[in-house]
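[1] Based on what follows, work out the 3D shape:
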Amino acid sequence: METQDADDQEVFEIVDFTTASEWECFIATVEETIHEWRLSGERPPQSPLTRGQLATARWREKNVVIKFADFPFMLTHHSIISDTADSPPEESADTNTDYDSDDESKRLPQFLEDMMNRDNDFPARAHCLVRWYGAREMLTLAPANPRTPITCPSKSRLLLSSVTIAANNTNCQVPLFVQVHQGSSRVYVGVGLGSGVRTDFNMVYLKHPPPQCSHLAGLLDVFRNKLQCTVTSQPVLVSVRFTYVLKEWPHTLWTQQPPDFDATLTEVGFSDLGKLPFGALSDPVSELHVSATWPCVSEDVLVDSDVYSDLDPVSAPLWTARLIAAPSPPCLLSEYLTEFLDVCRSNLSIAQVLGPAFLHDLDPDPDHQISSALDRLTKPAVPSLSAVVGRVRRSTHRQQQHTNKPQHQPTNTNTNNTQQQQQQSGSESGPIPIDILVPILNYLFPDAEGEQPSFPYQATLSQVPEWRTEDGDTQEHPLKSPLSNMKSSGSDGLVWRLGVSLCHVIHCLGGLAAAAHLWHEVVLELRFRWEHCVAVPGVGGGPPDLASTLLHQKLQMLNCCIARRNAREQATHISGCEDMEEEDEFFECEEEVEDEEDERSSSSNNRGGGVVRGGAGGGGAGWSSWDKPEGRLKRCGTLRLLHTGEPLYIPVTQDPAPVTEDRLEEHTDALLRLGTDSLGSHLRARLMSAALLSDMESFKAANPGAALEDFVRWYSPRDWIEEGGTEVGGGGGSKDSQAPPNPSSHPPQGSLSTRMQIPGNMWKEVWNSAKPVPARRQKRLFDDTRGAEEVLHWLGSLGPGAACCHLLPTVLHAAICRLAQERLLFSLPASTTPLPQPRHSNTLASVLNVIAQRATRLSRQPPDPDKYQELVEQVAEVEACVARAQSVRHKILGDNNGGGGGTGNGGASCDGGGEGGGEGGSERRSTLEDLVLRLLDSPEVTLEGGPRGEAARVVQRLFQQAYKASQLLDDSPGDSEGDGDIPGPGGSPVSELGRPVGREYLLRTTVPAPSPASRPLPHRMFAVLLPGEFRLTGAFSQDTIFCAL
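    Modelled structure (predicted):
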């Protein structure tokens, strides 16, 4: 019973053969993609390919992922973009055509016509299938994951059958290829259908060629046997190409040396310290390929068998050359910038990098240095240079340099030798040796050397260095326009030199630790200068320039603090001296002055002007001791006070407080946080009235008895309305502006403007609270001591990474200017590598201009190393292009620096004998100059004149020099030097170029297939013989209509 129930519950699987299988779904997906890309149906004829079009034209690729069951494939459509076509190929499928259907049935598919084209036999740069079959359009099917190749023959045939069915169902005349085996082997099988013709694309890939396939005669036999050609068949057209490779360049052809930092600071001097290095450390050109080509000749013309060959490159009608650039050659400028970016990404502090022991060594005896408990409590985070005297500045070398700068000497000069040795131990144990550190500091702060420094700063700092022509004339810098608005610092200023010096020490002296050491020394130097009131050189005067970097603004702020402190101390000293002189000396007043004072006193009495005061000049005896005028600068024209009639004097006021952009942003944020209500507006006005209060107090002190109207007449003339006049406006004027002279002795009649009479006006409140205090006795609007300590604290709190981040715009600025110093750059074409391509120019100079514009925009953003990474890569690419050009010029022309001078001793052109003078020499050099530019701009160039041209002779000399150099290094026989090359045919002589490294044979003909009654169809076979590789590709067509025997 249980068995019966189990049988009843058994479920039988029903297979529905009407549903689509996975194989049918795969074919349907391929067909759908072909229809979507408009590759189905008959297509109108296209114009024939022009010479070299397959190599120089742009290509378009479309990709889609198609799955066979769970296995993904990538279907790619490769098509050429024709500049002469009115519409792209995919848009022409649905257009109406007027050509005759009978002609269409006779016309062969487009890929067969391209296969027989004779102008694109060996394209220099194209897809491998394009090179082997000459097609301008094709579809490829490959595994989406390269690590899962199709290695099974049955799967390969299944995929080929699938795409054949899809092409047949959609009437697609674009050849389809399926990639099999490993992706690195580049093995494809394919099929092409259309107009009653089927073309099979097959391939043979071996490590070594069979003996019968190592020469042209054997390949012709294979080709004829495949086609079953008869004696009456058309001759086979043959194109042969032999390629010779120059890999080992003579050592004299590359003279670039890596920088020697010790030599820079000792033997050479400081000239290289302020300049970023440039150039490739190794030869950026790895190989030179020279190809001798016999294009499209009959099989009877060439003889190449196992016993004899007349394929000598000297007899080839066409010579071509191409350069193979070294992948990512190491270049100095790019290495400097990359390492600088790496340091910028560090978040470590100086103490974390150098260790606490290093900082403790700076203060071996703190009790001796700190003079009071208050100094101990307020000791800044960055120790003063007086606390570390002897570490660098107290060294013997530094003492001799400071003999002419007494104000720059520390106060503690009685330190014994034992203490000096103890204090110098910290510097000697640092990453930068003291004999290198001191010259760097002298370079950054040249005024410490004395009255005649080696490298003084310029009086004015410009955004770009001075630009001189080859004749020595000064011209406008080519990058002045894009770099003039860059938020950087002046060229060759302190910030500029600091950034370049940090690049040097990072690359040569220890990376992050060296950067921390130098930055720490710079901060110590800045504190020393503040303590001793010595200005910081190389940053310019005046308030902080908000168009420069924040670090440059901070240094300018420090200079402002030093200048204010000097002026304040000097004014205090002069005032004290004047008081002492007034107490000790008596000056008798002259009679003319007394008469003038009497007249002014009587004039005041006649006007009834209140208290009688004699002596408007401030020194008369009629002034009260508490009402004595002080702080007068000069008279304000002929203006007089309204109530007293005394002349109105412009007071000495405090200068506006300098501010950096970070403090300005903080102040703006604080004002915005007060809100927009009445209370917030009142508080905002109070915060902004500090400068107004100071000016009012100075005005009251200089003009006793003055009223608010008098202050407005001087400070804001537009807010004073003359009687009978109109109100000029409510805007604030300038405190330095003055009213026009009033010749009348009577006081002017008028009133304040409307906004000044509003109840609760801030000006009235400030005027009522202001006291007559001269500027020198007022509370300072800008506390230079506090400002300097804030700057020094900000600088001392920066780690080496943060300091380098603030220097990023300046370092990139210096790198771009360093690129512009290479004059060869302005004559080079733009590289095809991923560089920003200008719209209206195709030169490397225009690319550098675009990079400078991007750097200018990026400099106005907060410094971010990740954002600068792309620009650094572009700068590195430009450097590699220029270094590559210098290498080629040195090899072809003999120039050592690529500057266009005479030929040197290392190039190939120096062996030209007596051709170097006169018109012939200039014409010859012009030809070689053109060859250099074409080699750099094109993937492959044709050597004019073939093997007998001037360019070919230079190339032959390069090969000869390389051969001679190899013979000097290797005493083995010359026949053994080509172990890695393809052994030549039995009777072929070895030419001056050596033995060919690669040989290519292209055979094609038109014969009926598969039977003599079929239509004549194109056939093609391409053979490639390389070291360790033999490839034989064939495209053989069959007539599917007339195929009967």
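[2] make it CA atoms for all contacts and neighbour counts henceforth
    OK.
[3] Would you mark the buried spots in stretch 587-599?
    The neighbour-count check on stretch 587-599 (16 or more other Cα atoms under 10 Å) flags E597 as buried.
[4] For H77, pull up the helix or strand it's in.
    Assessed by DSSP states H and E, H77 sits inside strand 71-81.
[5] okay, now E723: neighbour count?
    By other Cα atoms under 10 Å, 10 other residues sit near E723.
[6] Sorry, slip of the keys, the one I care about is V240.
    For V240, using other Cα under 10 Å, the count is 22.
[7] for T668, same thing?
    Neighbour count for T668, taken as other Cα under 10 Å: 11.
[8] Now name the helix or strand holding it.
    In the assignment (DSSP H and E), T668 maps to helix 661-672.
[9] buried residues in that helix?
    For helix 661-672, a neighbour-count test (16+ other Cα under 10 Å) marks 661, 671 as buried.
[10] packing partners for it?
    Here helix 661-672 touches helix 550-584, going by 3 or more Cα pairs under 8 Å, 6 or more residues apart in numbering; DSSP states H and E.
[11] tell me what the helix it packs on is packed against?
    Under the contact rule (3+ Cα pairs under 8 Å, 6+ apart), helix 550-584 is packed against helix 661-672, helix 784-797, helix 800-820.
[12] Which single strand of this protein contains the most residues?
    strand 285-298 (DSSP state E).
[13] What is the subsequent helix or strand relative to it?
    strand 318-325.
[14] Here is a second sequence; please produce its structure as well for comparison:
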Amino acid sequence: MNGGSGLTSLPLVSIPKDIRGAPPESFVVRLSKVIGCFKSLQKIACFWGCVVIELRRLWSEGLPVPWMPLDADPDLDSCLLHQQLQVINCCISRKLRQNAAIKSLDSVIREANLVNKVMVDSPDNSNSMRYAKLVSGQLVLRLGVDHLSENLTMLETGEPVYSPVTQEGPILTEEFIKETEELVLRTGSFGVGCSQLLSDMQAFKAANPGCVLEDFIRWHSPPDWSEMESTSEYNDSADGEGSSRRGRLSKRMLKEGNLWQELWKSAKPLPAVQQTPVFDEDLAVESIFTTLEDIPPSELLEQLFVSMLSSAFTIAEASISQDSHVSKIFYECKDWVFATCQNGISSDNIGDICKVYETVETIVTHPEEAITIMDQSEEAASEEPKSRFKRINLNFVKKDINLLRKKPPKDKKKSKEKQNHVFSQLFDAKSLFLKKQPKLWGGVSTSESELDVNDWEIVQI
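    Sure, this is the predicted structure:
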């Protein structure tokens, strides 16, 4: 599997989003497998410190978090940790695009400076995308052009309208949305929206020298512009307020103090890559790392537990036939666990959740016992769901013990060595990150005296 993509063959639509977990085989699920092998909070804290250090290193080198989508919007139905890691990968992808845009702009300016003045005064068709002719006849270099906007020409110059390369907006996580809503409720300010609109205006002006506000509105917000249907209609309203050649602005755009008009006056022709960032990737990622360093143990472990749980149910669901006898009891287990987790995981219910999970595991590993399961389910129909699941699970455990008693004893030492070998393959900490980096953990110390365990309270278990 490609560690960079982190995609699984299981359909993502089957992920149980009700309990806010993470996709199977994602970094968070793999992390939960590794941390689940530790026996004390002290070891978990030390390992978590190593993970954050390694994530910082990947970010500083422009390498994405493995086993995660490379450039996908955060999945708001997943746990916050998964969303935060998605943000890191999104920011890395954005930085790559920004660097490419800077190089492209520098190349355009450099080539324009080398063009002969005679060619500039009479550019051929190959230069039409690079220059726009003003009303005065002057040719001005277009900057930050992305592509031609079909069927649009500038109202005053008649030159074709080109869509600019614009800044990408904020990366929306559940946390960011909540903070924005609180800001709007507290101050009534839509600062991020205004910054984005101003940025788009500046990029549009740079790509379309000689443009007017109406040109931008026709490109950015077509519903706020209406075309004149006839020449007579144009003649009747040619001098009317809001009319411009062959169309008219909407009423909201003509209101006194309209935000768009005010921003257009202050907007300067400036390509997106030369503007002040609307969304600061470095600041966003640093904030995430600070959050991960200070995360309370209970928050981290709950997210990892739920992610592992949701992944397990997704895998189980894919292996159970929808028409089989065991599917009914499986979905009863699934519904009960999801309903319980939605109310919050606590010391009072985690034991029951684990027991029901064991029942599902048993169903998957012993499909031949479907009839027994259904029989017990019918006999225990009046019982509470979790009690019925426990009884079914215990029935399997009893059968397994009887089967083991019939088999000759194995060499305990060899069995343990084999088990350790399997776990070293599945849960090796290095497998969390790209295998192309052999020196991954070589420079990271796991010594308790050298490693910051993020102020976690260390207890011996």
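[15] Quick check: TM-score for this pair?
    The TM-score (TM-score structural alignment, normalised by the length of the second structure) is 0.67; 369 aligned residues with a Cα RMSD of 4.3 Å.
[16] ok so, going back, any chance of the helices and strands packed on helix 550-584 of the first structure in CSV, with distance to Y1001 of the first structure too?
    Compiled in CSV, these are given as follows (distance: least, Cα to Cα, whole Å):
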stretch, distance to Y1001 of the first structure
helix 661-672, 70
helix 784-797, 70
helix 800-820, 45
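[17] Nearest to L158 of the first structure, out of those?
    helix 800-820 (57.0 Å; Cα to Cα).
[18] how many neighbours does Q1038 of the first structure have?
    Neighbours of Q1038 of the first structure (other Cα under 10 Å): 24.
[19] Can you tell me what it aligns to in the second structure?
    Using TM-score structural alignment, Q1038 of the first structure has no partner in the second structure.
[20] so the longest strand along the second structure aligns onto which residues of the first structure?
    Of all the elements of type strand in the second structure, the one with the most residues (DSSP E) is strand 145-153. Alignment of strand 145-153 of the second structure against the first structure: residues 632-640, by TM-score structural alignment.
[21] mean shift of the strand or helix carrying L858 of the first structure relative to the second structure?
    Element membership for L858 of the first structure (DSSP H and E) is helix 844-859. Aligned to the second structure and superposed, helix 844-859 of the first structure gives a mean residue distance of 3.6 Å (mean Cα distance after the TM-score superposition for the first structure).
[22] what angle sits between that helix and helix 800-820?
    150 degrees (axes from the mean of the first three to the mean of the last three Cα atoms, to 10 degrees).
[23] residue range for the strand holding H77 of the first structure in the second structure?
    Counting by TM-score structural alignment, strand 71-81 of the first structure sits on no residues of the second structure.
[24] Need the residues that contact the longest strand of the second structure.
    Contacts to strand 145-153 of the second structure, defined as Cα atoms under 8 Å, 6 or more residues apart in numbering, come from residues 159-165, 207, 215, 219.
[25] All the strands of the second structure, in order from the start?
    Under DSSP E, the second structure gives strands at 131-133, 139-141, 145-153, 160-164, 225-227, 243-244, 247-249.
[26] Which residues are in contact with the aligned partner of S26 of the second structure in the first structure?
    Using TM-score structural alignment as the criterion, S26 of the second structure maps onto G493 of the first structure. Shown in contact with G493 of the first structure (Cα under 8 Å, 6+ apart): 457-458, 461, 538-539.
[27] Now for those: which two are most distant?
    Q458 and V539 (10.1 Å).
[28] Who has more neighbours out of those two?
    V539 (27 against 14).
[29] dump the residue contacts of that one.
    Contacts of V539 of the first structure (Cα under 8 Å, 6+ apart): 490, 493-495, 552, 555-556.
[30] Among the contacts of strand 145-153 of the second structure, which one has the most neighbours?
    Busiest of the contacts of strand 145-153 of the second structure [other Cα under 10 Å] is A207, holding 30 neighbours.
[31] before we move on, back to that, compare the strands of the second structure and report which one is nearest to I102 of the second structure.
    Here strand 145-153 is closest among the strands of the second structure (Cα to Cα), at 12.0 Å.
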